[in-house]
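Q: Okay, sequence plus prediction incoming.
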Amino acid sequence: MDARLSASLLAGLVLLLHGFTAWAIVEVSMEDRVEVFKGDTAQMTCMFTSDDGIGALTIQWFYVLRTGEKQKIYYQDATMQVVDRATPFTDRIMVNVTAATGEVVLTITDVQLKDQLEFICLVKSLTDGVSEGRTKLLVFERPDFPTIEGVQTGIYVHEEMLSKIGSCEVKNGFPKPNITWYRNNAPLRASDVVKVMPSTTTESSGLFSVRSELSLKVMKEDKDAQFYCEVTYLVPGGTRMTETGRINITVYYPSTAVHVWVESPKGKIKEGDSIMFNCHGNGNTPSSVYVIRHKDNEYALESNMFVLENVTRLQSGHYECISMDMETYEELTGNTTVFVNYLDRAVVMPTVMEVAQGEKLTATCNALSSLQTHTAWFKENRKLSVGHTLMVEGATFDTAGIYRCVVTVPEIDGMETMATLRVNVKGAPEFMNPKHRVMEESVATTVDLSCHVRGFPAPSVIWTTSDGKVLKTTSQTEREDGVHSMVSVEVTSDLTAFCNASNEYGADAASFDIKAIVRTTAAAINTRTSTLSASTVEAATYIPTKKIRKEGSGVIIAVIIICILLLAILGSVLYFLYKKGKICGRSGKRDLTKEKSSKDNIVVEMKSDNTEDAVLLGVNGEKLPPSNQ
């Protein structure tokens, strides 16, 4: 009984001691990781619990070397706080302890890639209780924007080996970025027909650059495919993604069919056009050669185009385009048919016609064509009729001239031909200008006379005068509407000229009566008479020059004689009045030897053509002796 009691007491003591020891142990907790960008500030929190006060605790911080050894960077107890010297963190760390909440915070500034380490927080109490926590510091750096580059050469679909498509590259990321290739929004995974070759480069800065090359078995469908790269990279708290631009590749694949067509002109083709042929296969291998064959002729194509210039109807027919692959020597053909429309020259029957006045005129015009034609007749740009036949009733001289027959093809613009018809209407000469003309011309001038006469055959024109003299023709021209003749005549007196026209059908003449005109000027007439005013008066009469017919000259002379007689009568009346003392206040006889008049007296001299004696009158009407004249 005593033995069992002793054992129970011993067991209880052990349990008591064991419980006391567990209560005295320090407990530490930390996050398993802290993530920051390169260059930022990192904070690691160490949470602890202990029955001892802060003064009874010792706090230390360590980091773990690559070899696994611990390196102390901080120490703190009740009496001191020490940052270890000669460590990578000496100048960049700071520790804050908050006893109330049981927190110890380690702050590291300007975090670098080499700071990506494991850090240890160790807390020890005076009762020998000790505990530690560990946190990994993870450092991140965003990479540069990725680039993509496709191959510059074309890729043949019949290549047996995988062909390189392009490469993607992303630089300066941390941790290492990842590259994924896409084709038309579908990711490409390595397989028998797809090969992705990544490579990583560690820069001197410690950052990573990743490059990836894509190779695959190219198919024809890849000619329209878009390739690009997706780059994923880690950042604090998650993952980010960015994409490159899209690229296309040139895929060469053989043709399975060839097509040829006329590129221009659109619509119907006519002689003289240039035909542009376009020949294409549904493949695009640069080793393909194209030729166009027509009958025995072959034409090489440049850039799948060929131009046949100034075509004729002989170049209508079947055209074949041949494509040959110079690597596989496979030959393909395509064909098209060309028809060249034509319009021959218009033919007028007859081309020259001679009809008598009053007769009926009939002519035809035709042109051979591959299409429906339209025919119209014109004279002097005036449309006369439509149709192949021209008919004119009752021909006159106005019917004569040039007629145009114009043949067109309404379906094709610019397709036109024409021919002409010359019509001569036989008949006696007929004057186009008046047959009788009266003219007035000055003497000693030269006059140009002309006449225009029509008829067929062309009339012969001779110029004569009324006295039978033949005049020399100055000029004579034969026109479509007749003969134009001209002569120059010098006017010396009245004359009549004749334009005589004749042919085998008759004769006619036109006359020109020329009246000669004499230009005359009346001489100034001066008459001396007695002085009647205070100034000297000189009278002169001028008759303007004018054209006067010869038969009217006697009337003019009579008028002049009458004027002279009137002046003489006036002079006689004045003299008579003078003798009677009725003029200038005369009374009785005056001394003939009277003193000369003063210088203020004015003398008027009047001279008559009918007397040789002059009469001088003083201011008082006295007759002055000849000595005073």
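A: Perfect, I can see it now. Numbering: from 1, shown residues only.
Q: from here on, contacts and neighbour counts on C-alpha atoms
A: Fine.
Q: what's the neighbour count on Thr244?
A: Residues near Thr244, counting by other CA atoms under 10 Å, number 18.
Q: no wait, Thr256
A: 12.
Q: How about the secondary structure of it?
A: The three-state assignment at Thr256 reads coil, by DSSP: H, G, I helix; E, B strand; the rest coil.
Q: Next one: it from Phe576, what distance?
A: 143 Å (CA to CA, to the nearest Å).
Q: same deal with Gly150?
A: Gly150 is 142 Å from Phe576, by CA to CA.
Q: what about those two, which has more around it?
A: Gly150 (19 against 12).
Q: my guess is that one contacts Thr250, does it?
A: No. Look at Gly150 against Thr250 with CA atoms under 8 Å: they stay out of range, at 9.8 Å.
Q: For the stretch 351-500 of the chain, which segments count as strands?
A: For the stretch 351-500 of the chain, the strands defined by DSSP state E, counting those that start in this stretch occupy 352-356, 361-366, 374-379, 382-386, 389-392, 401-408, 416-431, 436-442, 446-456, 460-465, 470-471, 473-479, 482-490, 495-503.
Q: Next up, the contacts around the closest residue to Pro198 other than its chain neighbours.
A: Nearest non-adjacent residue to Pro198, counting by CA to CA, 6 or more residues apart in numbering: Ser212, 4.1 Å away. Residues near Ser212 by CA atoms under 8 Å, 6 or more residues apart in numbering: 167-169, 179, 196-199.
Q: I'd like to know how many residues surround Pro177.
A: 22.
Q: Now it: closest residue in space, sequence neighbours ignored.
A: That would be Tyr233: by CA to CA, 6+ apart, it lies 4.6 Å from Pro177.
Q: now do Asp508
A: Nearest non-adjacent residue to Asp508, counting by CA to CA, 6+ apart: Ala501, 5.4 Å away.
Q: pretty sure that neighbour contacts Ser511?
A: No. The criterion here is CA under 8 Å, and Ala501 misses it with Ser511 at 11.6 Å.
Q: more neighbours, those two?
A: Ala501 (26 against 20).
Q: so how far is Thr477 from that one?
A: 14 Å.
Q: do Gly129 as well
A: 146 Å.
Q: that older thread, distance to Val157 added to the strands of the stretch 351-500 of the chain, as CSV?
A: Below are the strands of the stretch 351-500 of the chain laid out as CSV (distance: least, CA to CA, whole Å):
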stretch, distance to Val157
strand 352-356, 75
strand 361-366, 62
strand 374-379, 59
strand 382-386, 66
strand 389-392, 69
strand 401-408, 56
strand 416-431, 54
strand 436-442, 101
strand 446-456, 86
strand 460-465, 92
strand 470-471, 101
strand 473-479, 81
strand 482-490, 85
strand 495-503, 93
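Q: Below is structure B, check it against A:
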Amino acid sequence: MGQSVSLPQGSCGYTMRTKLELSVQESVEVLLGAPVLIPCHYGFSDSRQGPPFIMLQWFVRSPGNSSRARIFYGDSGLQLVDNNTEYSERMDVSSGNNRSLLTIRDVRLSDHQREFFCQVNGLAAGSAEGKTALRVYAPPEAPVIEAVPHGISVTEEQPAKVAVCEAQNGFPKPNITWFQNGELLESSPGQVKFLVLHWRSSSGLFTVQNTLLLRVQKETKDALFSCRVSFSVPGAVHSLESSSVNVTVHYPTSMVELWKESPPGLLREGDAVELRCQGDGHPPPAFIFTREQQPDVPLDSRGDVLVLSSVSRKDSGLYQCRPGDPHSSTEAKGEVQLTVHYLDSAVVVPAESEIMLRGEDLTATCNALSSLKTSTAWYKDGRVVGTGSALLLRDASYHTAGEYVCEVTVPALPALHTQSSVHIIVHGPPQMQSVEQEVRMEHSTGRVLNLSCEAQGFPLPSVSWSFSAGQSWEEVVSRSSSHSSLSVVSIRVSSDFSAVCNASNDLGAEARVFNVKAVPMVTSPAAFSPAEGSGVFIVVIILGLLLLAILGSVIYFLHKKNRLPCGRSGKQSITKEKGSAKDIVVEMKTEESVLLKAVNGDKKAPTEQ
């Protein structure tokens, strides 16, 4: 905003015909340390009658001071910067074209709010002056925010210190505002309060500190706080934002949850169980674990974990946990029901062993007490022979005897299983393994024959042998198991004989008879059956036929050469040399007949056997 001042008539006594007009800016703004230009414009109402001589001066006056000091003087012949002033070394004045421009270098905070006067004396045209106020600005550093290191409790009845924001080295004094989650915080009685402090350093710059006091709620634990510093610069207002901080809010526990951390699934006796308790309070409190049956007896726990090692069925029940913080709600507690499943040892009736008589029936039972549904199976020699708690053994035989294993399992918890057994002993007289009481057989003389006899029974039967015709024999195998005895004897057959195997125990006896017919060993080729040497016999037949063909050819050749007489005397001649032809033919036929019988498999006559 410009201003102009006209002074009264000059001392020369002339009537002022031309009027001096002057204009300056009301204020000029500049950043600290920068140069500033302060212009002063002047002129005359009648430019054709301007004064021949003009005198121009600059003055300065500090705020609150009524006197002012000249810092510059100039006219048409002289330009003078006054010595011994604050501006002697850091100012310049340039004039021309009805304007004077004051330049001040390296503006200082002491220059702030000083008034600079421009005075022009136009002699007969009069005098005029105007003043410009200088305003100096210094932007502060970026604001620094710091949250309180300790937690703030929601139980505090008055606003508590949350964070401090500080902006340093600004001029004039900057302003700080607070934000929560990006929304401006305003003072509110009993809820929000600001404590503002400021001071000036030796350089004259301001430091501003603003403390936020807030009555926190549980939701404040997730809030982000920030501050903003606002400050003026030439021609504008700027601001700088701080980073965001979160504060620790302490609040009592109002809700508690208790659960089984491990192991997963159903529990069984012997498991190690870990229970974990968690509440919504902050900081997390220590928890007290108890059982519903003994609510006043705390269990030995570590913080929020209760470990039960090697649990048993007596550890089943309702477990509870509650915060140990006295500020927490008395109703806040967590509960979990633990059920420890079990399977007792299987009990078999009859126990251990049971004696049965052949033909008897027996029902064996197997039971195991469990907290869950069970499944029962019976095994003998690794094979399933029954299912269910009862096993019925009908019409006992020696095959019934043996060990029966009962296994009880829990389908819902396969890790639970137990087993027991019963040994069945079947009492009875000996019983031969073979149903034949008498065995008839043939065997070649001179060869060794093995006879086997196996009898079952309990008590274990003893086996003995008796032979007819004074045969020489030897027992080569003798072994027994729980219910059977086996004996094998070896005998060289020399003639027909009978052998009796006797098996006996305290309950009876049983015998088995072997009738053996001795067959002479035949070495003649005809004695061989086709199955024993069909290939050899076929070769013999072929050789015989070839021999007959050759002999027929020789006789025919001799007859053609008349060397074979037709009369009887001729035959005798030949016979003397070779034997009669009849004898030859008969002999050949006999050989052929025998060979053909062997090939065709004709049986021997009873007398030949």
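A: Here it is on my side, so go on. Note that the structure is a prediction, hence the values are computed from the model and not measured.
Q: hmm, back to that, map the residue nearest to Pro177 of structure 1 onto structure 2.
A: With TM-score structural alignment defining the correspondence, Tyr233 of structure 1 maps onto Phe231 in structure 2.
Q: burial of Ala11 of structure 1, as a residue count?
A: Quick note: Ala11 of structure 1 (other CA under 10 Å) scores 12 neighbours.
Q: ditto for Asp110 of structure 1
A: By other CA under 10 Å, neighbour count at Asp110 of structure 1 equals 13.
Q: Once you drop chain neighbours, what's closest to it?
A: Closest residue to Asp110 of structure 1 apart from its sequence neighbours, by CA to CA, 6+ apart: Gly39 at 4.4 Å.
Q: so the most centrally placed residue in structure 2, which of the three states?
A: Centroid-nearest residue in structure 2: Pro264, 13.6 Å away (criterion: CA atoms, centre = their mean). Of the three states, Pro264 of structure 2 takes coil under three-state DSSP.
Q: what about the residue nearest to Asp325 of structure 1 when sequence neighbours are not counted, how many neighbours?
A: In space, and not counting its chain neighbours, Asp325 of structure 1 is closest to Ser288: 4.2 Å by CA to CA, 6+ apart. Using other CA under 10 Å, Ser288 of structure 1 is surrounded by 20 other residues.
Q: ok, now which ones touch Glu504 of structure 1?
A: Residues in contact with Glu504 of structure 1 (CA under 8 Å, 6+ apart) are 428, 457.
Q: Oops, could you answer that again for Ser534 of structure 2 instead?
A: Ser534 of structure 2 neighbours (CA under 8 Å, 6+ apart): Val599.
Q: Which strand or helix spans it?
A: helix 530-560 (DSSP states H and E).
Q: Show me which positions of the very next helix or strand once past that helix end up buried.
A: Note on helix 530-560 of structure 2: by DSSP H and E, the next helix or strand toward the C-terminus is helix 568-578. For helix 568-578 of structure 2, burial by neighbour count (16 or more other CA atoms under 10 Å) applies to 571, 574.
Q: Please compute how far helix 568-578 of structure 2 lies from its chain's middle.
A: Relative to its parent chain, helix 568-578 of structure 2 has a centroid offset of 115 Å by CA atoms, centre = their mean, to the nearest Å.
Q: okay, and that helix goes to which residues in structure 1?
A: Residues of structure 1 matching helix 568-578 of structure 2: none, counting by TM-score structural alignment.
Q: What residues sit buried inside the next helix or strand after that helix?
A: Next along the chain after helix 568-578 of structure 2, taking DSSP H and E as the criterion, comes helix 581-600. By 16+ other CA under 10 Å, the buried positions in helix 581-600 of structure 2 come out as 588, 592, 594-599.
Q: and the two most separated of the residues you listed?
A: Met588 and Val599 (16.5 Å; CA to CA).
Q: circling back: now check structure 2 for the residue matching the residue nearest to Asp508 of structure 1.
A: Ala501 of structure 1 maps onto Arg479 in structure 2, by TM-score structural alignment.
Q: Quick check: the residue nearest to Asp110 of structure 1 touching Asp115?
A: No. Judged on CA under 8 Å, Gly39 of structure 1 makes no contact with Asp115 at a distance of 10.6 Å.
Q: okay, the two: which has more neighbours?
A: Neighbour count, other CA under 10 Å: between Gly39 of structure 1 and Asp115, Asp115 has more, with 19 against 14.
Q: and that one, what does it touch?
A: Taking CA under 8 Å, 6+ apart, one finds 137, 139 in contact with Asp115 of structure 1.
Q: quick one, helices of the stretch 451-600 of structure 1?
A: 553-580 (DSSP state H, counting those that start in this stretch).
Q: Who are the contact partners of the closest residue to Ala346 of structure 1 other than its chain neighbours?
A: Using CA to CA, 6+ apart and skipping the chain neighbours, the partner closest in space to Ala346 of structure 1 is Ala367 (4.4 Å). Residues touching Ala367 of structure 1, when contacts are defined by CA under 8 Å, 6+ apart, comprise 343-347, 407, 417.
Q: Among the residues you listed, the buried ones, what's the PyMOL command?
A: A single PyMOL command selects the buried members of these (16+ other CA under 10 Å):
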select buried, resi 343+346+347+407+417
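Q: which residues does the nearest residue to Met349 of structure 1 once chain neighbours are set aside contact?
A: Leaving out its chain neighbours, the residue that sits closest to Met349 of structure 1 by CA to CA, 6+ apart is Thr364, at 5.3 Å. With contacts defined as CA under 8 Å, 6+ apart, Thr364 of structure 1 is in contact with 348-350, 388-390.
Q: Ser323 of structure 1 - how many residues pack around it?
A: 24.
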